[in-house]
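Participant: Below is the structure, and that's it, no one-letter string:
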């Protein structure tokens, strides 16, 4: 596969990066990331609406919901392990082979969930197999986003990294539209058909989506910066170990900066859908459709914040996004508590737009916290340690409902705390940014 259009390289010389193919690479990263988050968001929605009833039926409703969210959280717990595994492959042998592997694992695991018999058919084997497939998803996702954003950034001219990193992040709202849209359609089926087969259809769609994503990924060239590291013999032998040993402070900042984009999102979507449907008894379609409206708004915010990051720095964007999200946490949940469909849609839309401010620039900020030879591992570990921590937020918020007498202040407090932690990450992250001085941009 020729790479003459995007790089030129002579032994001992810095790679010459062209902006010509940067968009193509970023779009390829976007497609894979969209499939990744489609699978993840699909599971989150199903955890709130399906798995608690069909896979944990031997429990009382509250325990079943907690078990369903715990299974959802298993995927997050596996993500740091996946980050180390695929970070090793990506920093040692190449970004491309790691990304090809992750996309196959994610798509296959999701589609197989759609074929799982429920508790009524195979008993305890049903939730066990569900947890195993969720674990496979988590391992693969642990390496997917970090590799995708690394590829996009390393193919882009330094001065345009914000916009191309943001393009990868657009995969999130697009995936929300696909996942929520698919669930909205199957919810139109009669309850009997929905429980029997309707809920499975969105999961089975992962098969054709995987084929498309894999076909696009196979055309993606290896990162020019990794090729340079390989030519110079500068790849790391055990990158995860070196990240913890030599870049521990940067890793902590990366974790803080990523908390809101992952945990905040699931608080406003997965937990809010469950809270509205199960506690407030709001129609399920209202809650799911609210996430569709929010996803459309998120796309616009993501593009704008990517460009803003190029002007003022991704750390500053992250800091202010965290501060405003913290201020708005309690008002947003108060709006949901009104049970008004209009107020609920407005609350979830505004909440997602605020969270998107920091999320949009995660890729630009995290990739510039780590040197190239540790980048895949550092970015993947930072993002996925944040994911492992915040992935249990819906579970914690649900448990808090028991303490608060089904009042939403506990969930709002959790959202405010992780928002402020992300603001701290943005503040220090802006001061620790390092750009690849070896990059030379060509037309």
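Facilitator: Now that the structure is in, tell me what you want to look at. Quick caveat: nothing in here was measured; it's all calculated off a predicted structure.
Participant: From here on, just use CA atoms for contacts and neighbour counts.
Facilitator: Fine.
Participant: how close does residue 247 sit to residue 432?
Facilitator: 11 Å (C-alpha to C-alpha, to the nearest Å).
Participant: for this protein, what spans make up the strands?
Facilitator: For the chain, the strands defined by DSSP state E occupy 7-8, 16-18, 440-442.
Participant: Any chance of those strands in a markdown table with distance to residue 213 and mean neighbour count as columns?
Facilitator: Shown next, in a markdown table, are the strands of the chain (distance: least, C-alpha to C-alpha, whole Å; neighbours: other C-alpha atoms under 10 Å):
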| stretch | distance to residue 213 | mean neighbour count |
| --- | --- | --- |
| strand 7-8 | 24 | 18 |
| strand 16-18 | 24 | 22 |
| strand 440-442 | 29 | 14 |
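Participant: a markdown table for those, including distance to residue 104?
Facilitator: Putting those into a markdown table (distance: least, C-alpha to C-alpha, whole Å) gives the following:
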| stretch | distance to residue 104 |
| --- | --- |
| strand 7-8 | 28 |
| strand 16-18 | 29 |
| strand 440-442 | 33 |
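Participant: so which of these comes closest to residue 165?
Facilitator: Put simply, out of these the one that sits nearest residue 165 is strand 16-18, at 15.9 Å, with distance taken as C-alpha to C-alpha.
Participant: which stretch among the strands of the chain comes nearest residue 394?
Facilitator: Comparing the strands of the chain against residue 394 with C-alpha to C-alpha, the closest turns out to be strand 16-18 (42.2 Å).
Participant: which helices and strands sit right next to the biggest helix by length in the chain?
Facilitator: Residue-count comparison of every helix in the chain, with assignments taken from DSSP state H, identifies helix 61-92 as the longest. Using 3 or more C-alpha pairs under 8 Å, 6 or more residues apart in numbering; DSSP states H and E as the contact test, the elements touching helix 61-92 are helix 22-46, helix 52-54, helix 95-113, helix 125-154, helix 239-246, helix 375-390, helix 393-404.
Participant: Alongside the first one, take a look at this:
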């Protein structure tokens, strides 16, 4: 059972015990949470970057350029829409049968879908079947990553001592910038090929590399033991037929707040990972330089995630989230202007700061969302919040941003983004602070 944390106010620092995160079992759990998440997000975010650079040319080359870009971002959105479905499906089995099994299945599904994308014929080869198959595989990716996040967070959070839950849970979130860096670096190396070779076959190599990553990830993940909190609840959990019904019946207000809070980080992801890449390259920035900048920005996000996670264990989840969101509000307009600068330097500044802020918010987010729900529905509830926000905040952000730029330009896009972030900030202060709660006592 988890140890109780001191009963303190939400902003008063608490003592942090680091020894219990250094046992061999805890190290294995944290490594599995990080590595598995990094591999899954490598696969998932590799698609995001490829959709910005190449898919409109090989899967939608029968469409006008502007429509092809929109269609390419549409397939990207399909994966994000599928993420809440994955969260519900894997959350159901994770809450009833255990966290570990859900993690293994989600990893296999993601790896296989990614490899098949790397082998997919183009529109010129098989016609309309190519984009249809691309959408199907993207949906499978979305379902898989929808299950990965909740399981990877909870397997770490539910093993960790109370005073270190925020930092432990963040290892799953650290996988996102690590996976993004690997994906961007892999595709960036591929762009060093002559343009015709990159368009023809070079872009496939990073997708095919997923087969090797899958083997490594499974080797580590199969050694992880089940969550102790779930083990104490297992017999009752097997009798629970549909956790999703309990979530909507008893916790729907919490879900709404959780989705809004998570959207703060995930709208930044949509703007920096997809929209800004396409806009910068279209405006004349060198694609290799853009991808290199994005790789370095992912490193900044990685470091900022660690900082945010460590601070949230000491000062609480809400204060750190609020600081990150306020900073994002202040940087929204500069980001939009810089992304359209047409140079690698302007893009680099925009994405480096944006992803640093994204990481600072991401650090406390996993523990914040997980501590909103009791053990019986924690996998389903936390996954629904994060993946629902992902579908809205990241999946549709590039599409909405493109539409807003067409309708009203930079001012309209920046204004809408600021308004969304303000709503996210309000939700932070309404939702419950969970730093000092015992997970077994949350009802």
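Facilitator: Received it, and whenever you're ready, just let me know what you need. Treat the numbers as computed from the prediction; the structure is a model and nothing was measured.
Participant: Drop the TM-score for these two in here.
Facilitator: In this superposition the chains share a TM-score of 0.91, using TM-score structural alignment, normalised by the length of the first structure; 423 aligned residues with a C-alpha RMSD of 2.0 Å.
Participant: returning to what we had before: quick one, which of the helices and strands packed on helix 61-92 of the first structure is packed in tightest?
Facilitator: For those, ranked by mean neighbour count under the definition mean count of other C-alpha atoms under 10 Å, the leader is helix 375-390 at a mean of 29.
Participant: What helices and strands are in contact with it?
Facilitator: helix 61-92, helix 125-154, helix 239-246, helix 248-259, helix 362-367.
Participant: between that helix and helix 393-404, how many degrees?
Facilitator: If you take axes from the mean of the first three to the mean of the last three C-alpha atoms, to 10 degrees, helix 375-390 of the first structure sits at 20 degrees to helix 393-404.
Participant: picking that back up, using JSON lines, please lay out the helices and strands packed on helix 61-92 of the first structure together with distance to residue 275 of the first structure.
Facilitator: As requested, these are arranged in JSON lines below (distance: least, C-alpha to C-alpha, whole Å):
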{"stretch": "helix 22-46", "distance to residue 275 of the first structure": "12"}
{"stretch": "helix 52-54", "distance to residue 275 of the first structure": "14"}
{"stretch": "helix 95-113", "distance to residue 275 of the first structure": "24"}
{"stretch": "helix 125-154", "distance to residue 275 of the first structure": "22"}
{"stretch": "helix 239-246", "distance to residue 275 of the first structure": "38"}
{"stretch": "helix 375-390", "distance to residue 275 of the first structure": "17"}
{"stretch": "helix 393-404", "distance to residue 275 of the first structure": "8"}
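Participant: Of all those helices, which one is nearest residue 427 of the first structure?
Facilitator: Evaluated with C-alpha to C-alpha, those place helix 375-390 nearest to residue 427 of the first structure, the distance being 16.1 Å.
Participant: Need the contact partners of that closest one.
Facilitator: By C-alpha atoms under 8 Å, 6 or more residues apart in numbering, the list of residues contacting helix 375-390 of the first structure from outside reads 73, 75-80, 83-84, 86-88, 90-91, 95, 142-143, 145-147, 150, 239-240, 243, 251-256, 258-259, 262-264, 366-367, 370.
Participant: With stretch 291-298 of the second structure instead?
Facilitator: Counting by C-alpha under 8 Å, 6+ apart, the neighbours of stretch 291-298 of the second structure from elsewhere in the structure are 177-178, 180-182, 184-185, 187-188, 273, 277, 344, 347-348, 351-353, 355-356.
Participant: what's the answer for stretch 84-91 of the second structure, then?
Facilitator: Contacts with stretch 84-91 of the second structure, where a contact means C-alpha under 8 Å, 6+ apart, come from 102, 106, 142-147, 150-151, 243-244, 377, 379-381, 383-384, 387-388, 391.
Participant: And stretch 114-126 of the second structure, by the same measure?
Facilitator: Applying C-alpha under 8 Å, 6+ apart, the set of residues contacting stretch 114-126 of the second structure is 43-44, 58-61, 129-131, 133-134, 137, 141, 203-211.
Participant: what about 10 Å?
Facilitator: 40, 42-44, 46-47, 55, 57-62, 127-138, 140-141, 200-211, 214 (C-alpha atoms under 10 Å, 6 or more residues apart in numbering).
Participant: check contacts around residue 341 of the first structure.
Facilitator: Going by C-alpha under 10 Å, 6+ apart, residue 341 of the first structure touches 282-283, 286-287, 289-290, 335, 347.
Participant: export the residues you listed to JSON lines and tack on distance to residue 409 of the first structure and neighbour count?
Facilitator: JSON lines is the format used below for these (distance: C-alpha to C-alpha, whole Å; neighbours: other C-alpha atoms under 10 Å):
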{"residue": "282", "distance to residue 409 of the first structure": "18", "neighbour count": "20"}
{"residue": "283", "distance to residue 409 of the first structure": "22", "neighbour count": "14"}
{"residue": "286", "distance to residue 409 of the first structure": "22", "neighbour count": "19"}
{"residue": "287", "distance to residue 409 of the first structure": "19", "neighbour count": "25"}
{"residue": "289", "distance to residue 409 of the first structure": "24", "neighbour count": "19"}
{"residue": "290", "distance to residue 409 of the first structure": "21", "neighbour count": "23"}
{"residue": "335", "distance to residue 409 of the first structure": "12", "neighbour count": "18"}
{"residue": "347", "distance to residue 409 of the first structure": "15", "neighbour count": "23"}
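Participant: closest to residue 318 of the first structure among those?
Facilitator: Residue 318 of the first structure has its nearest neighbour among the contacts of residue 341 of the first structure in residue 347, at 20.7 Å by C-alpha to C-alpha.
Participant: I figured that closest one was touching residue 332, is that so?
Facilitator: Yes. Between residue 347 of the first structure and residue 332 a contact is recorded at 5.2 Å, counting by C-alpha atoms under 10 Å.
Participant: which residues are in contact with both of those two?
Facilitator: Common contacts of residue 347 of the first structure and residue 332, defined by C-alpha under 10 Å, 6+ apart, comprise residue 268.
Participant: distance of the residue nearest to the spatial centre of the second structure from residue 36 of the second structure?
Facilitator: Nearest residue to the geometric centre of the second structure (C-alpha atoms, centre = their mean): residue 176, 5.7 Å. For residue 176 of the second structure, the distance to residue 36 of the second structure (C-alpha to C-alpha) stands at 10 Å.
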